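[1] mind folding the following:
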Amino acid sequence: MAMTKTLAPVKPVAVAGYLIAAAVVACAVNIGIAALAHAAGASEDFGPLTIGAFVPYTLYGIAAGAIGWALIRWKASDPQKVLRWLVPTVVVVSYIPDLAMFFSDFEPNANAVGIIALILMHTVVAVCAVAALYQALPVTPRA
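    The predicted model follows:
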């Protein structure tokens, strides 16, 4: 006999609130990371560490995470199990372009401090998105 998943109902206003909170927190933390990175020696001319570059990408990351989470919640028979491996995998894959900067010069003015800051920023976005989505779109079966 197949088990039917029963998840908590979705409250759109709550989802929006959690996602806005995640975006605000992630942007604020990433602004701090960029400031610390610049103080520690990252070039002010390193494009990815400019607010006009990382804030939109922070918002895109949270939005993409929310869409993926919602689709998995809707379609997967065990969304918690899928997300348990998918989220870390996506985060690690997101590090690849950053790590590539250690070995190429495709991004001008990159240095180790700036690259590590970007990796931390990706992690911040993931943590904020997961924390919000875990509350807004729970994937554990309802009791």
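[2] use CA for all of it now, contacts and neighbours both
    OK.
[3] and whatever helix or strand residue 91 lives in, what does it pack onto?
    Under the criterion of DSSP states H and E, residue 91 resides in helix 79-100. Packing partners of helix 79-100 (3 or more C-alpha pairs under 8 Å, 6 or more residues apart in numbering; DSSP states H and E): helix 51-75, helix 112-136.
[4] rerun at 7 Å
    Helices and strands touching helix 79-100, by 3 or more C-alpha pairs under 7 Å, 6 or more residues apart in numbering; DSSP states H and E, are helix 112-136.
[5] which of the residues in the helix it packs on are buried?
    113-130, 132-133, 136 (16 or more other C-alpha atoms under 10 Å).
[6] coming back round to it: could you give the angle of the helix holding residue 91 to helix 51-75?
    150 degrees (axes from the mean of the first three to the mean of the last three C-alpha atoms, to 10 degrees).
[7] chain center to helix 79-100: distance?
    10 Å (C-alpha atoms, centre = their mean, to the nearest Å).
[8] report how many residues lie close to residue 31.
    By the criterion of other C-alpha atoms under 10 Å, residue 31 has 18 neighbours.
[9] and what about the closest residue to residue 49 other than its chain neighbours, helix, strand or coil?
    Closest residue to residue 49 apart from its sequence neighbours, by C-alpha to C-alpha, 6 or more residues apart in numbering: residue 34 at 5.8 Å. At residue 34 the chain is in helix, as set by DSSP: H, G, I helix; E, B strand; the rest coil.
[10] to compare with the earlier structure, here is another sequence to fold:
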Amino acid sequence: MTAVAQPRTATAVGTAGWLALGAVVAAAIDLGLVQLAIALGADAGFPPFQPAAWLSFTIGGLLLAHLGWRIVRRRARRPGRVLARLVPVLVVASLVPNAILLLAPVIPGTGVVAVLALMAMHLVVAGVAVAVSQRIAPVPHG
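    Sure, this is the predicted structure:
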């Protein structure tokens, strides 16, 4: 069996810089989604719309996604193939609690617009995480 050479990863400083940039980009887009949802009638007091809540989930989600990317990249024989399947499954799984919240609104201020905004925020974090992780630790496609 021949080992397949992985593309080079970013340095620690480069990794931190790309993750910080990703966090800023994702946070800016998520802020826009929160503001749009409120403008469309969502409750501004909806707890997930408070900055401490969505910022922690945005940054935490980005960091956890990147950690998972690095683990798959290091351990999978064909990481591109694994990630091509794993990322969509995890994104859909991340939307399940939001769908449940829509069906059983246990958080004050829950509404369709608010939940759709939360779902869009998950997609933003996933998209930014994939873009940043591919830049930091490239994975060959397929």
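[11] and the TM-score between these chains?
    TM-score of the superposed chains, computed with TM-score structural alignment, normalised by the length of the second structure, equals 0.94; 140 aligned residues with a C-alpha RMSD of 1.1 Å.
[12] about what we covered before: would you mind listing the buried residues in the helix holding residue 91 of the first structure?
    Quick answer for helix 79-100 of the first structure (16+ other C-alpha under 10 Å): 79, 80, 83, 87, 91, 95, 98.
[13] distance check, residue 89 of the first structure against residue 82 of the first structure.
    11 Å (C-alpha to C-alpha, to the nearest Å).
[14] now do residue 3 of the first structure
    Taken as C-alpha to C-alpha, the span from residue 3 of the first structure to residue 82 of the first structure is 16 Å.
[15] what of residue 124 of the first structure?
    For residue 124 of the first structure, the distance to residue 82 of the first structure - C-alpha to C-alpha - is 21 Å.
[16] which residues does the helix holding residue 91 of the first structure contact?
    Outside of helix 79-100 of the first structure, the residues within contact range by C-alpha atoms under 7 Å, 6 or more residues apart in numbering are 72, 73, 115, 118, 119, 122, 123, 126, 139, 140.
[17] where in the second structure does that helix fall?
    Helix 79-100 of the first structure corresponds to residues 79-100 in the second structure, going by TM-score structural alignment.
[18] and that stretch against the first structure, how far off on average?
    Here the mean offset of stretch 79-100 of the second structure against the first structure after fitting is 0.5 Å, by mean C-alpha distance after the TM-score superposition for the first structure.
[19] in CSV: the buried residues of helix 79-100 of the first structure, plus distance to residue 44 of the first structure.
    Below are the buried residues of helix 79-100 of the first structure laid out as CSV (distance: C-alpha to C-alpha, whole Å):
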residue, distance to residue 44 of the first structure
79, 42
80, 41
83, 36
87, 31
91, 26
95, 21
98, 17
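[20] which of these sits closest to residue 52 of the first structure?
    residue 98 (17.6 Å; C-alpha to C-alpha).
[21] count of residues packed around the residue nearest to residue 49 of the first structure?
    If you count neighbours by other C-alpha under 10 Å, residue 34 of the first structure ends up with 25.
[22] with residue 65 of the second structure instead?
    Residue 65 of the second structure: 20 surrounding residues under other C-alpha under 10 Å.
[23] you'd agree it is up against residue 128?
    No - using C-alpha atoms under 7 Å, residue 65 of the second structure is not in contact with residue 128, being 9.8 Å away.
[24] so how far is residue 21 of the first structure from the counterpart of residue 131 of the second structure in the first structure?
    When the first structure is aligned by TM-score structural alignment, residue 131 of the second structure is paired with residue 131. Here residue 131 of the first structure is placed at a distance of 10 Å from residue 21 of the first structure (C-alpha to C-alpha).
[25] if anything else comes up later, I'll come back, but that's it for now.
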